[in-house]
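Colleague: just coords:
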């Protein structure tokens, strides 16, 4: 049943994003006077549909609901009557063809703005950006942050939640800009020392934790969260394990556990734990993290946090109507910039390709976010829409960006690229996309295994 649910949510997710992408091509084609023959949701055999309007455009739904397409009148794909040649895509000006091709990705960004607007206008919950725990001798301690401080802004961009602060920190650091935090302390805004952008570990899911800054101060010694692929997972720790002692020394709260792990990078630790009423010892070796000379151990575990602590630190964020519009555009811009920066870092070998997800990973994320509530699902839809928009803008033959590359060459050379050359590039582009899909699926399978 869970598999069916996951597949259905995946189909819903892809259908929404891809259909709107194709709708962008469709609207632009109509506005540019190009005849649209088909607007299809899905591929393969036609299930049902209807031909509408003077052009008898076939609006249809097909059997494979994993995408869609817009088919336009084009002399390269079939015979066109003389009286309709001026409505054929291939006979349009370079500008009109470029607008039609670019409108698909453009509508992905518009869709992301819309999803973010829905989140902002309805209000969303998040953890207050307060410092619950500060690790000794950490980057956080060196810049002057204190327990109880509330992060007010990152590089002059005000933040409302912990995730907002995290996103802005990643964004500015990815632009190779140092981080300037302002905190609210006793109702006074205080500017902290600068954090060099090299100290931000992009491969980590907990940016601030690596700086020694934690959101919650928990007295629990029970594991509530284990990061996928972390040292904790590799050595067999499980959620609900209760850590009683490390190397024979009793631990009374999470702070002591964190300090033990942080001070033991690459060093074996013996964890004495209670699991399902049974005592056992598990040996682990914390991952060694090095950021600009700072070395620390990390297992990738988080404490079990009680509901009262969660409620105490959760805030509801609401904005006015026009602020929602502005913030939706900013959020889309920020994530777009982050995605482009990730691609550039990936090309330069500065980012891990393990972050690339395929259909299995996307399906899993979609299912989890849908179960978590509309805010999480809308946020995922927005991020995926941006990602698909950016992917389609890459200068890869077969994608919209590849066609735009052809048009740029045509503009410079004053003549179109020969069809045979385009076909050769199309085949190369298809091969690259197949290899990329296989690699993404391989990453998905590694995560499952």
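Modeller: Alright, I've got the coordinates. Bear in mind the structure is a predicted one, so any value in this text is a computation, not a measurement. Numbering: from 1, shown residues only.
Colleague: CA only for contacts and neighbour counts going forward, please
Modeller: Fine.
Colleague: The residue nearest to residue 213 when sequence neighbours are not counted and residue 191: what is the separation?
Modeller: Among residues not flanking residue 213 along the chain, residue 134 sits closest, at 5.0 Å (Cα to Cα, 6 or more residues apart in numbering). Shown here: residue 134 relative to residue 191, a distance of 17 Å by Cα to Cα, to the nearest Å.
Colleague: try this one side by side with the last:
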């Protein structure tokens, strides 16, 4: 059932996003007087097709994209009476409008969905730190449980999601970041997180956990199984894991992942027990799961009730304010996507952060299981990413065509066929390389959990 939900969520997401993107091209092309021959969702052999006006609409066999085919002398002969409707005969500004319309349609979709979400109300997590690992970057910076983050480098913070995105941005920039927090006892204080020497492999969605802070404090909430490594190693109900082999584990997922990575190995686990910090030594049992050998200690964890109090709150906005929030969210996400891409190229961020279709499908399934709002937010994120990617100045992408038409506008004549052909080869090579890296990352994530 879980696999079915994942597949359906992925197919719906790709279908909606590709349809919106291609419809942007189609709508502007028609307004510019260009004849559209085919509107296809998917590539390859058509599975379903129908004629509407002068355009053939179709669903094709390979669902990873789509295209709009316009009348063009470079592809097929064009009757003299229809030359004025051929794409290649249009002035550069019209061609640029058609090309940019696809990515803009993706941004517009995100804005509309975010607008509806913000008007209908969304549940957010307060930007309050629930747990801090003492021997970690956050711990050394002086953060304590209960701190409420209000600003990061002058940017106002409203939710824990804001904290995560802002810190990823600052870490990727390799800077010393000023974080303003409100202390439980009252008053504001600034803390400095020094990201200048952070490992680029640590800059991902788990960054807050990697630097030693979590929005919720986790603890062992059931007695460890009799005879289990946790019970034999002295772990008790109420213990809060802080680190595994010296690496911070401020939340239970991080702790579980660290244990799973050490099957059959003697392991030192640091826990907080009341006011004490203890070092326990145990050996995770080696078990087979999904064809992989993982470690298991026989302990179950859950959030501390005190860290959940007042953590979630419902927020809703009026139409005008919601539109402003939607525009801001779309802009911030677009800017962060561009920054992260550039920082991958410049070496500040690892290419391990690239995701391919397997990871995208997995995220689609996860968000669908969390409910409609989470799934719609996922659609917004992927739609923005699709828009940003297509605007990159890479031949074969919309941004590459914009580059050619801009050069034609400035030079007064088209770019030579030789240059365009060479650009196509380079563009295809770059995209193929990125896809190989993304698929490799997907497979690695599946194998390592």
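Modeller: On my side now, so go ahead. What you see is a predicted model, and the numbers here were worked out from it, not measured in a lab.
Colleague: sorry, back to before: the more surrounded of residue 134 and residue 191 of structure 1?
Modeller: residue 134 (23 against 16; other Cα atoms under 10 Å).
Colleague: quick one on the thing from earlier: so the residue nearest to residue 213 of structure 1 touches residue 214, yeah?
Modeller: Yes: at 6.3 Å, residue 134 of structure 1 and residue 214 qualify as touching, with contact defined as Cα atoms under 8 Å.
Colleague: Helices of structure 2, start to end?
Modeller: With DSSP state H, the ranges of helices along structure 2 come out as 2-31, 92-120, 137-141, 160-172, 207-210, 229-232, 252-260, 305-308, 319-346, 357-370, 372-390, 398-411, 417-448.
Colleague: Comparing the first one with structure 1, how large is the average distance?
Modeller: If I follow you right, that is helix 2-31 of structure 2. When structure 1 is superposed, helix 2-31 of structure 2 averages 1.7 Å from its matched positions, counting by mean Cα distance after the TM-score superposition for structure 1.
Colleague: How about the fifth one?
Modeller: On superposition with structure 1, the average gap between helix 207-210 of structure 2 and its aligned counterparts reaches 3.3 Å (mean Cα distance after the TM-score superposition for structure 1).
Colleague: Quick check: neighbours shared by residue 134 and residue 214 of structure 1?
Modeller: Here residue 134 of structure 1 and residue 214 have no joint contacts, going by Cα atoms under 8 Å, 6 or more residues apart in numbering.
Colleague: Run a quick neighbour tally on the aligned residue in structure 2 for residue 346 of structure 1.
Modeller: Matched to structure 2 by TM-score structural alignment, residue 346 of structure 1 sits across from residue 344. Residues lying near residue 344 of structure 2 (other Cα under 10 Å) number 18.
Colleague: if I read this right, residue 344 of structure 2 contacts residue 338, doesn't it?
Modeller: No: with contact defined as Cα under 8 Å, residue 344 of structure 2 does not reach residue 338; the gap is 9.9 Å.
Colleague: on that earlier part again, now the helices of structure 2 in a markdown table, with distance to residue 244 of structure 2?
Modeller: Shown next, in a markdown table, are these (distance: least, Cα to Cα, whole Å):
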| stretch | distance to residue 244 of structure 2 |
| --- | --- |
| helix 2-31 | 31 |
| helix 92-120 | 39 |
| helix 137-141 | 15 |
| helix 160-172 | 23 |
| helix 207-210 | 12 |
| helix 229-232 | 13 |
| helix 252-260 | 6 |
| helix 305-308 | 22 |
| helix 319-346 | 29 |
| helix 357-370 | 27 |
| helix 372-390 | 32 |
| helix 398-411 | 46 |
| helix 417-448 | 18 |
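Colleague: in structure 2, which residue is closest to the centre?
Modeller: residue 381 (6.5 Å; Cα atoms, centre = their mean).
Colleague: check contacts around it.
Modeller: Contacts of residue 381 of structure 2 (Cα under 8 Å, 6+ apart): 110, 333.
Colleague: what do we get in structure 1 for it?
Modeller: In structure 1, residue 381 of structure 2 lands on residue 383 (TM-score structural alignment).
Colleague: what's the distance between that match and residue 134 of structure 1?
Modeller: 31 Å.
Colleague: Over to residue 105 of structure 1?
Modeller: Residue 105 of structure 1 sits 43 Å away from residue 134 of structure 1, taking Cα to Cα as the criterion.
Colleague: Next: residue 418 of structure 1.
Modeller: In terms of Cα to Cα, residue 418 of structure 1 sits 63 Å off from residue 134 of structure 1.
Colleague: Ok, residue 73 of structure 1 next?
Modeller: 63 Å.
Colleague: How about residue 194 of structure 1?
Modeller: Distance from residue 194 of structure 1 to residue 134 of structure 1, by Cα to Cα: 17 Å.
Colleague: One more: residue 102 of structure 1?
Modeller: From residue 102 of structure 1 to residue 134 of structure 1 the distance is 48 Å (Cα to Cα).
Colleague: what does residue 421 of structure 1 give?
Modeller: 60 Å.
Colleague: Residue 369 of structure 1 too?
Modeller: Taking Cα to Cα as the criterion, residue 369 of structure 1 is separated from residue 134 of structure 1 by 30 Å.
Colleague: and what of residue 104 of structure 1?
Modeller: Look at residue 104 of structure 1 and residue 134 of structure 1: by Cα to Cα, they are 46 Å apart.
Colleague: What of residue 142 of structure 1?
Modeller: 11 Å.
Colleague: How about residue 71 of structure 1?
Modeller: Going from residue 71 of structure 1 to residue 134 of structure 1 by Cα to Cα gives 58 Å.
Colleague: swap in residue 85 of structure 1?
Modeller: Going from residue 85 of structure 1 to residue 134 of structure 1 by Cα to Cα gives 70 Å.
Colleague: for residue 155 of structure 1, same thing?
Modeller: Distance from residue 155 of structure 1 to residue 134 of structure 1, by Cα to Cα: 21 Å.
Colleague: What of residue 352 of structure 1?
Modeller: For residue 352 of structure 1, the distance to residue 134 of structure 1 (Cα to Cα) stands at 28 Å.
Colleague: now swap in residue 444 of structure 1 and tell me
Modeller: Taking Cα to Cα, one finds residue 444 of structure 1 at 35 Å from residue 134 of structure 1.
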